[in-house]
Structure formats: structure tokens, C-alpha cells
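>>> sequence plus the predicted model coming up.
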Amino acid sequence: MSSEEGVGDYVAVSGQGLAGGEYETSIQDFVNSHPSHEFSWGLGDIVTAVLDSALTLTSLREYLYINDSPPFANMITSEGRWSLPPDQPNMPQMFSLTARK
């Protein structure tokens, strides 16, 4: 998927909702003038690319919520985080990965 608007300031949109982060207001009304291109890569593809690059995987965490905008209908929000309703089976919505050289 491509977007001429580019990636917005999802950090500012999430504000205090980012896990483990301290938030300070910075640029106001940010507008990205560069187009963005998004791809759907499987978690296995990403981890394999990290390992094939001779990096050492140091952490991989999955989160049952997502910041910014909900990818599914009927999601509920709390403090900038979106998650599936309690009456639906839950699944990870995003992940974090760290690696070192």
C-alpha cells in the first residue's frame, strides 16, 4: 500500500499510550511531505531477516493492543491503545523486536 501523505506522527497521536515511554510534546501539527510504502511481512520473515543479517536477536515481544488506529471493527480504546473486545478471542496486534550486532 502506498500513501502520498506519508507516515503521520503516530508517536504524538499515541502520547502517553506508548509502552514504557516518557512523552514530551514536540513539533505541533506535523505534516510529512514524503510518500510512504507499507508492506505486510510475517513475523517469521522479519525474524529470519534479522538472523540472516548476522544480528543477535535480544528480545521479541507481542502486545495485545495497537497504538494509533484500529485495524478491525469493534475495537475498544483506552489511553490511545486499541484492543479487541473482551467477548472476542484475543491475538497480538503489534510486536517489538531488538537485536544487536
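Here it is on my side, so go on. Here the structure is a predicted model, which is why all the values come from computation and not from measurement.

>>> hey, let's count contacts and neighbours off CA atoms from now on
Noted.

>>> hmm, who's touching the helix or strand hosting residue 47?
Secondary-structure assignment from DSSP states H and E places residue 47 in helix 43-52. By C-alpha atoms under 8 Å, 6 or more residues apart in numbering, the surrounding residues in contact with helix 43-52 are 56-57, 99.

>>> can you rerun that using 10 Å?
Helix 43-52 is contacted from outside by 42, 53, 55-57, 60, 95, 97-101, using C-alpha atoms under 10 Å, 6 or more residues apart in numbering.

>>> from those residues, which would you call buried?
Not one of these meets the buried threshold, by 16 or more other C-alpha atoms under 10 Å.

>>> below is an additional structure, to be compared with the one above:
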Amino acid sequence: MTEPGAVGDYVADSVDLVLPGAPGGGIANFENPFPSCEFNWSIAEVLGALRRAGLLLESFDEYPYVNGWQGFEEMAELGGKRWRVPAGRPELPLMYSLSVRLAG
């Protein structure tokens, strides 16, 4: 899916969530001239690509919230730029993290 609106500096915008106290701030007045291209890859596709690249999975975790993205109006804010499915609805993973290392 391609959208004409560009992605901003979401890494710099999330540094306080991901790495509290880390130096940074991103690029001042960053403007991305490129359209946003989104892909719908399954977990199996991601893990298969890592395996084919010769990487070994060390950890995989799922989270019932997402950092810095309110995908739908109904999403509930948890504070600190984190959003989750509204109360009273079934929880589902909205974000995951993984760490890998080179095989051998």
C-alpha cells in the first residue's frame, strides 16, 4: 500500500520510549520527500527471511500496545505516546520486538 504522505522521523520521536535518556533528537526540521510504502508481512514471512539470511532468533516478544501511532480513533491512549485497543475489546498484539544474531 502506498500513501502520498511521507513518514516523519518516527525513530527520533520514539527515542524517549525505546531508549530513555539516550542522546539524540533526530534531524532538525526533518522532511521526508518520499511517499510512505507499507507492507503486510506475516510473522512467518519475517522469521523465514531471517532464517534464510543465516540469522538465529534469540528473542521474540509481543506487546498489546503500539508506540506513537493511533491507527484508529477508538484506540485508547496509555500515556507516553503509547496506544492500545479500546477497553472492553479483545486484546491482540499490536507490536513485536525480536533480536537475532549471526549463525555460527
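The structure has been received and is ready for your questions. Worth saying up front: this structure is predicted, and the values here are computed from it rather than measured.

>>> between the contacts of helix 43-52 of the first structure, which sits nearest residue 15 of the first structure?
Nearest to residue 15 of the first structure among those is residue 95, at 18.1 Å by C-alpha to C-alpha.

>>> which SS class is the closest one?
Here residue 95 of the first structure is recorded as strand under DSSP: H, G, I helix; E, B strand; the rest coil.

>>> hang on, it packs against residue 66?
Yes - the pair residue 95 of the first structure / residue 66 is scored as a contact, 8.9 Å apart, by C-alpha atoms under 10 Å.

>>> tally of neighbours for residue 86 of the first structure?
For residue 86 of the first structure, the neighbour count with other C-alpha atoms under 10 Å is 9.

>>> same check, this time on residue 14 of the second structure
By other C-alpha under 10 Å, neighbour count at residue 14 of the second structure equals 17.

>>> how far away is the residue of the first structure most remote from its centre from residue 44 of the first structure?
Distance from the C-alpha centroid of the first structure, by C-alpha atoms, centre = their mean, peaks at residue 54 (24.2 Å). Distance, residue 54 of the first structure to residue 44 of the first structure, by C-alpha to C-alpha, to the nearest Å: 16 Å.
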